Every structure is written in C-alpha cells, then in structure tokens.
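J.: My questions are about this predicted structure, shown below with the sequence.
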Amino acid sequence: MSRESEFAEDIGEVENAEHGIVATGAQAAAARETLEDYTLRFAPRSYRKWGPGVVAISALGGIAYLADFAIGANIGIANGTGNALWGILFFAVVIMLTGFPLSYYAARFNIDLDLITRGSGFGYYGSVLTNVIFASFTFIFFALEGSIMAQGLLLGLNIPLWLGYLMSSVLIIPLVIYGMNTLAKLQVWTTPLWLVMMVFPLFYLVFQHPDAIGDFLAFSGGTDGQGGHGVSFAGTMLAAGVCLSLIAQIAEQIDYLRFMPPKTADNNRKWWTAVLTAGPGWVIFGAIKQVVGLFLAVYLIMNFAEQAGVANEPVHQFLAVYEEFMPHWLAMTLAVILVVISQVKINVTNAYSGSLAWTNSFTRVTKTYPGRLVFLVFNVTIAIVLMEANMFSFLNELLNFYANLAIAWIVTVASDIAINKYLLKISPKQPEFRRGMLFNFNPVGFVSVIVAGTVSIMVYFHVFGDTIQPYSPLVALGLALVIPPIIALATQGRYYLRRTDDGIDIPMYDEDGNPTDVKLMCCVTGIEFERPDMIASAVPGPNGEKQYISSLALSCDKTGEHVLPPQPPQASTT
C-alpha cells in the first residue's frame, strides 16, 4: 500500500483549529476510495501504470455483452434485414464521428465523460443532468444483460427467471467493489475464452450452411419470415433508433480510457491505436455482433419453426449453433457458460460506471460523499426491478425512447468539442472541471440537451404526427449538433469559465502536453494530489501563505469558504 493510501486510511478527521479547516468524515471517506478508482476526479499519472494495449483490451472487454445479438435480432424481425443493415451502418457512422473527440479528450487529459461534459458547455452542476442520463444507460443495459443470463440459467439449469434475475445481479457486486485493478484483470483474462466460444461456432455454421446467407439477405421480417418489409428510409431510421441507444456506451469506454498512460513520441503509434480501437472503434465490434445476432435469428426462424418465438434470445441462438457439431448436453453447457461470461464482462462495467455516475452527481449536489458502494447497490437494485418487470418484452420501445436522450447528450458534447473548441474557438480548448473555475450552469450544453431531448421525444410519441415519428433520432442528432454553436455565439462564450487563473503558478502540462505529475499538498485532507487536480484555496494558511485544495475536497466543501471568487467578466471570457 502506498504512503498516500496508508495516510488516507488513518486520516479520520483532519483539523486545523486556527483556521477552521476541517476534513469531514465524508471527505476522508472520499479520499480513501478515490485513491483506488478516482470516482470524482482526474486519474493521476502515479496510478496509470498500464500500457496502451492493456487499457484497450480492458475497455473492449466491456463490449462482450450479448445485448447486441438481441438488438440485431429485434430490429431485423421488426423491420427486415435490409432496413436493419442500413440502420446498423448509420448507427456505426454516428458513433465513430461523435466518439472520436470524446475518446481523445478522455485519454489525453485523463478524465471521465462527466468531467469532460462539465467544461464542454454544461457547467459544474449542469452536467448532473447528463450523469442521470448515463446512469440510466447503465442500469437499462445491466438489466438487459441480466435478463439474457437469466434466460440461460432457465434453459440450462431450470432456475426460475425471478431467481435468475437476482443471481445475475448479486453476482456482480463483489467483483466491482475493488475498482479498476480488478476489472482490468477480469477483462484481460476472460477475453480470449469469450472470443473462441463466440467466433468458432459462427464460422462453422456459415461453412456448413452457406444457404443460410441467402436466407439472411432475403429476410423481410416477422417471426415467420414473411413480414414483407421492404427497404425504406423510415424503416432504416426505426432500426437505427434502437441501435443508437448504445451511443452512451462511449462513456463506459472512457471510464477505462481515462487510465491511458501519457502520450509521448515513443508510444505515439500504440497510444493512438489503443484510443481509436477502444474508443470509437468499439462500434465496429458492436455492429458486427448486431449483424450476427440477426443472422442467427433468421437461421432459427427458417430452420427451427418451433423456436421462432425465442429467436431473439442469444442463449437459444448459440445453443442451436453448438448443437450442430456437439451433443446436446455439451452444447447446453457451453451456451450457458458463454452467456454467464458475457454477462459478467459487461455488467461489471455497467455496475462500475453507474456507481461512478450516481456518486459523482450526489456528491456534487449534496456536498456529501456516501461511498461508491452505496450507489453500486442502488444501481443494481434498479436493474433488478426492470428485469422483474420483464423489460425484455418491450426492449425495442424502451431503447428507442432512451436513444433520444442519449443522442442529445453525446452529440451536444461532441459538437462543443469539435465545433465550439476547434472551429469557432469559443469554448476553452483545455478541459476544465474544477469547482470555482466553472460557472454552475452553462446554457450552451444544458439548454441544448433539454431542447434536443424534449423535441425528439415529442416526435417519438407522435406529437408532430405519424409521418415524422420514425425520424426522432435524426431530430435529436440534428438539434444537438447545431444548437450548441448557436448558443455559444449568442452568449459569446461568457458562461464557460468563471475564472481563468486557478491560483497555481506551476504549469498544468509537461513538455509533451500531458497533465503534469507534480504534486501539491491538499490543505483539507493532508494528502498530496497531482497538480491538475488542485486549485488554490480562498483560505490562507496559518502564516498567511497560499494553500491548495484538491477538487475532491472542494466537492465536499459545504461552506464554500475554499472556493475562489470569480474574476472580472472580461477575464473570464475566452
């Protein structure tokens, strides 16, 4: 254990009676826990010891979920293969374009998407709104994966669904408690087995039944294959809308990418390869899985009429393939093992990321840190409720609705980075997330998400008529793309930065442009933090000297006495 960890374990309440500086139990608890997973703040260089490849594999391990197979099957059955394939392509292009700027900022500056969002048009409290959107993503997809695992347990072990839901959820909690160290090991060691179990049977099926490819391409929808859905723009957008509910997956990729090592001349190629592959590149693997999920569903519908009703359930899909070349008992065993491994690999990420999102929001609003474990249990509990409500039966409707909110958020942040920061140069190019440096709310992003999300949801619920209803994802995307620069220009960027000077003379970045690893002592917790995580305190030291406070401790400062005053208006514009 490091010196800082030992100090944090014993810190209790740190008190300076002369100046009234007190580290509450909440602050001490936050200090202990974030030395492991950095729930509320910048990930310091001293902790980021993994190479680019390990970080990338860990991030991609989280996309081992089987939800893609269910999504691909559902949109194909509902809209036909042609519409599904075009919808998946549209989804992939949107994810690549929006995911790149977010992934770069996370890996380059070692901050999660909430911290990126704060400085990209939302403000210190404004990003709480998007945290709730993201937390919703984590428990919706936790429930979806848990449902798939429960289906496997029912089929293979005859465990009732209600008990399977509970087992698939409770299993995850102990795996997530210990943060990034445990998750990285889990993802790296399970990925090879998962790849073999998933890829080999698919090649076998295509080799043994080449006619299945023709059936797949000619499939027009419906559980009888006679849906009669021709290719249309409306059908494509309906399919894309379901797929685009996964746009928030980039936030989970970023929860790993923030631990990337510093980018240098020596690791430049490896660094970029890892960021592009594990960042926006996740969608390539996701799109392939969706296509395969539809392919397997069509195979079941065309060859096993009695299984048409469960053709969208991944466990039945893989069981049918395994039975092509092995005994039923072994096929059943492997299908259940595949489902369990896939569910664990993604749901540790869903639970981990959800607990970060809830904890971050709660701490910012209440200035109280209850511990990440509290919200880990909270997030899992919501997922269990969704599973018990049989969310799998209305999956398309739920994901189509959620997609509008997710698109509004992700595209707004991407628009601010790409357009406002780099093209218009209104938004500060260097990310800012610290309390006191930002305004509480910035209309650029906050208003954009509300408008884009609200209007697109109204479209989805037929408020503007039936004709435009399938295009609600396009409405969310278009509004979220154009509103941020319009508001930024109208407000002349005055709501981005409350201060431009954080009161620290040490440079923020090293000679390679990476966040520096110079450490400063936090006057509240008594722990050293790296310079990018620090800000000058408004409270002077015992002899009138300047003191520094970590963003972590500042988040828990209920009195606000450590928060620096705003600079004159002309100094806070960019």
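T.: Arrived safely, thanks for sending.
J.: okay, CA-based contacts and neighbour counts for the rest of this
T.: Fine.
J.: Okay, and residue 373 sits in which element?
T.: Assigned by DSSP states H and E, residue 373 falls within helix 372-388.
J.: Buried residues in the very next helix or strand once past that helix, which are they?
T.: Next helix or strand after helix 372-388 toward the C-terminus (DSSP H and E): helix 395-415. For helix 395-415, the neighbour count (16 or more other C-alpha atoms under 10 Å) marks 395-396, 399-415 as buried.
J.: got it, and stretch 455-466?
T.: Of the residues in stretch 455-466, those buried (16+ other C-alpha under 10 Å) are 455, 456, 457, 459, 460.
J.: Select from those every entry located in helices.
T.: The helices, defined by DSSP state H, take in 455, 456, 457, 459, 460 from the buried residues of stretch 455-466.
J.: could I get those residues as CSV with distance to residue 248?
T.: What follows is these, written out as CSV (distance: C-alpha to C-alpha, whole Å):
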residue, distance to residue 248
455, 19
456, 17
457, 17
459, 21
460, 19
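J.: Structure two is appended below for comparative analysis:
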Amino acid sequence: MTDTVEAAQPPKRSYAPLAANENREDYSLRFAAHSFRRWSPLVVAGTALGGIAYLADFAIGASIVLTYGFSSGVLAILAAAVVIFLTGIPIASACAKYGVDMDLLTRGAGFGYFGSTLTSLVYASFTVIFFSLEGSIMAQAFDLAIGLPLPVGYLLATLIVLPFALYGMGAVAKMQTWTQPVWIAGLILPFVIVAVREPERLGDFAAFAGLDGTGGTFSAISFGFGMGVALSLIGQIGEQADYLRFMPRKTNANRRVWWTAVIAAGPGWVILGAAKQIGGALLAFLALGAVGSTAALEPIAPYLEAVRPALGPVAMTFAAIFVVVSQIKINTTNAYSGSLSFANFFSRVLHKHPGRVWYVLVNCGIALALMEFGAFGLLNKILGFYSNVAIAWIGAVCADLVIAKPLGLSPRYVEFKRAYLHKINPVGFGAMMVASTLSIAAYFGAFGEYLAAFSPLLALVVAVVLVPVLALATKGKYYLARENTVRLTEADALATHMCAVCGDPYEVPDVADCVKQQGPICSLCCTLDAECHDLCQEVGPVSLPMPTVRATET
C-alpha cells in the first residue's frame, strides 16, 4: 500500500489502548480494511456458520409445534424460512462486497446517520434476547448434569464466552473451527438413534395435534402466530453479516467460491435453522411422556431422552458437553455482534469510544439480568412481539438494496460516513416506523384476529412498499447530504490516507474530506467529533490530494 498523504503534525487524538488494538477491535465502527481480511471465503463462511449452533432453534420449534400442532407449526417454520432466506440474500452480498456491518449498511440504505441508531438498539436487543435464551439453555444443562443452581448457572454461562468474544475474529474463527466436528456429531446423533430405534414415531409426530389437541388440521391463525415466532430470527442475518464483512475481495478467480460462501453463510443459515426447529419439535414430542410439557421445551431434557438408549451411562455427560459447546459457539457470536451494535450506538450519541470490548461486558451484563428474571419462560411472547419491529427494519433495508438502488432512487453504492449523510433519511427510517407501528397495533388486536396473527408479514409488506414510494416522494434527496469526492475504483481500493486527526493510515473507503481539519479524516474520528456540527455539509468539499474517481456501483 502507498500513503497518498503524509501526517504533517502530531496526532490530535489518541485512542484508548483497547480501541486502538484492531486485533480486538476488528474495525468495529468502520469499514473492514482489505488488508485485515486475511481469511479465505470458506474460513469466513465456516466462522459465520459456527454461530448458528444455538439450541434456541430446538426450543423455538418445540414451542411452535407443541402449541399449534404439526400441520400449522411445521408449515409456519418453513414459510418463515423462505422469507428469511430471500431477505438475507441482498443484505449478505452487500455487507460482503462493501466490508460493512449491519449498522453501517443500514445508515446508507435509507436510514441516515442518526436514523440507524434506532436499528442499532433493535439489533442489540436481538443479541441480548438470544444471549439470555441460549445462556438459559446452558444453565439448564448444568442443573441437570451436575445439579448447579440455575442462578449460578446463568452466571457461569455468561462468563464462559467472554475470552472468545473479547479477542475478536481471530479467536472466534479458531474456536468455531475446533468445535465444529464435536457439534456436528452431537447434532446428528439423536436423530440417527430415533430413525433406527423408533421410525414409526415419525408418523405419530406428523399427526400431532398440539398439547391442547386442537391443532389436528391446518389453521391459518395458528400458522400466522407460529410464523411470527419463527420470523423473530430474521435479525440473525445481522450476526452473519458481522462476519461476512471480512470476506476477501471478489475476483474472477474466486467468484464462484465467493458467492457460494456468501449465500451459504448469509441467508443459508436458515436452511439448517429450520431443520433444527423441526428436529427440536420432534425430540420434544418424543420426550413428552418422560419429561412433561415444561421440560420438553428445554432442549437438554429431550436431547438426553433421545440419546440415552444408545449411550447409556455416558448419555448425560455427552448431552451436557453438546449443549455447552453449542451455547459457547452461539453466545460468543451474540456477545461479539452485540458489542458492535452497542459501540455503534454510543459512539454516535456520546461521541466517545472506549473500545468494543467494553460493550461486550455491557451486552453480557444485560443478558445475564434477563436470565435471572426468567426470560426463557416468556419465549413465545418475547419473540412474537420482537419480530414485528425486526422485520420492518430488515424489510426497509432490503427494499432499498433490491428496489431503490437498481432503479436509481438512491445512490448505487453504500455510503456510511457521517460527512456525507443526513441525520435522518425519511425513506428507510419512515418506512420502518410506519410499518412497525401498524404491525404492533395489529399484533395487539387492533385490526382483528387475522392481522394479529400475520402482523410480522404486514410489517414486511408495508416497509417494502413504502421505501420506493418515499424515495420517489422525496426524490432521493435525503440519501446524501453532499457529494462524496473521495470515491474509488477497484484499482484504488488499497490506497491509504493518513487521518488528519489520529494520524493513522486508512483505506480510501474509510476516509472523508474534512473541512474542519482541511484534510482527510477517518470515519471513526469523524464520528467522534463533537464540535464540528457537520460543518462540511454547509461549506462543501475541500480540495484534497485524493483520487477523484467514480464510485463502485452495486
């Protein structure tokens, strides 16, 4: 790499040691530099897919099918998987192409600089909710295996993931790779045992009418409510994107493997996720007589009942190891992704950034509190409500990427830097607010029973329709506050500039032209400036010795 601008003065800002260490920071608030993306497409994909080892899928599937019966429940799971897969394709490919996480993508996909702070909290809440659910499952395994009280188990389940989440992508990639064989073997084993020993029970499962016996036939209402619970997982694409931003540049040589990795590790997670939900429902159904309806929703108990006939006295040990490994894999991802979201939120609101690792502690602390308050017992209600907000957000981002950008209603590239963005873009932000408000009202029965059941789909449709409508109505003028004069072509992607504030070199996509500094400024220093009051958007661009070239288009 070559530096096109040399630092003329001592740095005006020195980051805290934790924030300055990119081996832990992982470019948490900025563009993921090409020089940092040292992993192959398959390693990145494997790391991202390692994060879907969670057993909440088992609990979610069991909850849906035991509540609504096989016919309505399984169809609801499959329908939700189709929606999640289709909406995940454009998000995954954009994050991998532009090297940005979900928050940065949202900024440039119709929400604006401060508009996306709301979605940062939505996404952070997703990681917190699922950390608490997964941690609860691990604590249940500790309780069943060694009699550890649940409150102590919650604490242990939180502490055990910290070493991996604190050290970032390097440590996470190694952990996911080393634990993958154990997890795959543990995942497959109970279903092999059931297929060999009790194949006739599969027919009984297909005829299951739910715990109350009313779900023997398909019900549109039950289907809708079940789909709403499964759609709460739509935010998982954000966690996948947090790893996909480290994909190497797509070239003619790696094009096929690049796309395979992006699709498999992006929207592809839901294929295994849906299978796990249905599998979890099967194991819960088979264990009902032995453990009861309450314990059947706790993955460890049905899993243990399934493997006990084959493993005998070591069944408990094997089941506990499988659950603990699974929960470490997913909660490391929850803690890691949650730290990115909280860091993005507080850096914009407070203009301070002590380092991503501090927000790992924030994320884990809130999740621990939820565990102690019994969040697992409110699984269906929490997820059913949450999906109304999450799907409105995802729908608005997808509509910008799939409709607005190709039609030229918004810039064809993803602009995430403060210097070029309006505080709020009414297109994506407005679409999300309207869609989520209507769907929440529907969820609480304002528009009748059917729309209450299908409120998440209402949110999706309204968000997707409103984005192009609002983009046309506003003529797209709220996407960019001013022209980006520091755009790049593929040939310039690795060029660097010294930030006039911190004095460190950054690649062109992470640099803006700063009026206040009269020179280049990195995106994070721009974010943390509390005194400029977006002066550049009033004065206009400054003349910098930077490439004046065309932006890369989608």
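T.: Okay, I see it. As the structure is a computational prediction, the values presented were derived from the model and not from experiment.
J.: Now flag whichever of the ones in helices among the buried residues of stretch 455-466 of structure 1 is closest to residue 52 of structure 1.
T.: Closest approach between these and residue 52 of structure 1, by C-alpha to C-alpha: residue 456, at 38.0 Å.
J.: where's residue 157 of structure 2 relative to residue 367 of structure 2, distance?
T.: 11 Å (C-alpha to C-alpha, to the nearest Å).
J.: rewinding a little: where in structure 2 is the aligned partner of the helix holding residue 373 of structure 1, by residue range?
T.: The alignment of helix 372-388 of structure 1 onto structure 2 (TM-score structural alignment) spans residues 356-372.
J.: can you map out the helices along the stretch 201-350 of structure 1?
T.: Using DSSP state H, counting those that start in this stretch, the helices of the stretch 201-350 of structure 1 run over 211-218, 233-243, 249-257, 268-278, 282-303, 314-322, 328-366.
J.: Quick one: neighbours of whatever residue of structure 1 lines up with residue 200 of structure 2, just the number.
T.: Residue 200 of structure 2 maps onto residue 211 in structure 1, with residues paired by TM-score structural alignment. Look at residue 211 of structure 1: counted by other C-alpha atoms under 10 Å, it has 11 neighbours.
J.: hang on, residue 342 of structure 2 packs against residue 119?
T.: No. With contacts counted by C-alpha atoms under 8 Å, residue 342 of structure 2 stays clear of residue 119, the gap being 10.7 Å.
J.: Let's check: the centremost residue of structure 2 is which one?
T.: residue 238 (2.3 Å; C-alpha atoms, centre = their mean).
J.: how much space between that one and residue 498 of structure 2?
T.: Distance, residue 238 of structure 2 to residue 498 of structure 2, by C-alpha to C-alpha: 30 Å.
J.: do the same with residue 487 of structure 2
T.: Distance of residue 487 of structure 2 to residue 498 of structure 2, given as C-alpha to C-alpha: 16 Å.
J.: Check residue 484 of structure 2 too.
T.: Distance of residue 484 of structure 2 to residue 498 of structure 2, given as C-alpha to C-alpha: 18 Å.
J.: And those two? Which one has more around it.
T.: The neighbour comparison of residue 484 of structure 2 against residue 498 (other C-alpha under 10 Å) goes to residue 498, with 22 against 19.
J.: which ones are touching the equivalent of that one over in structure 1?
T.: The alignment partner of residue 498 of structure 2 in structure 1, by TM-score structural alignment, is residue 521. By C-alpha atoms under 8 Å, 6 or more residues apart in numbering, residue 521 of structure 1 lies in contact with 527, 528, 529, 548, 549.
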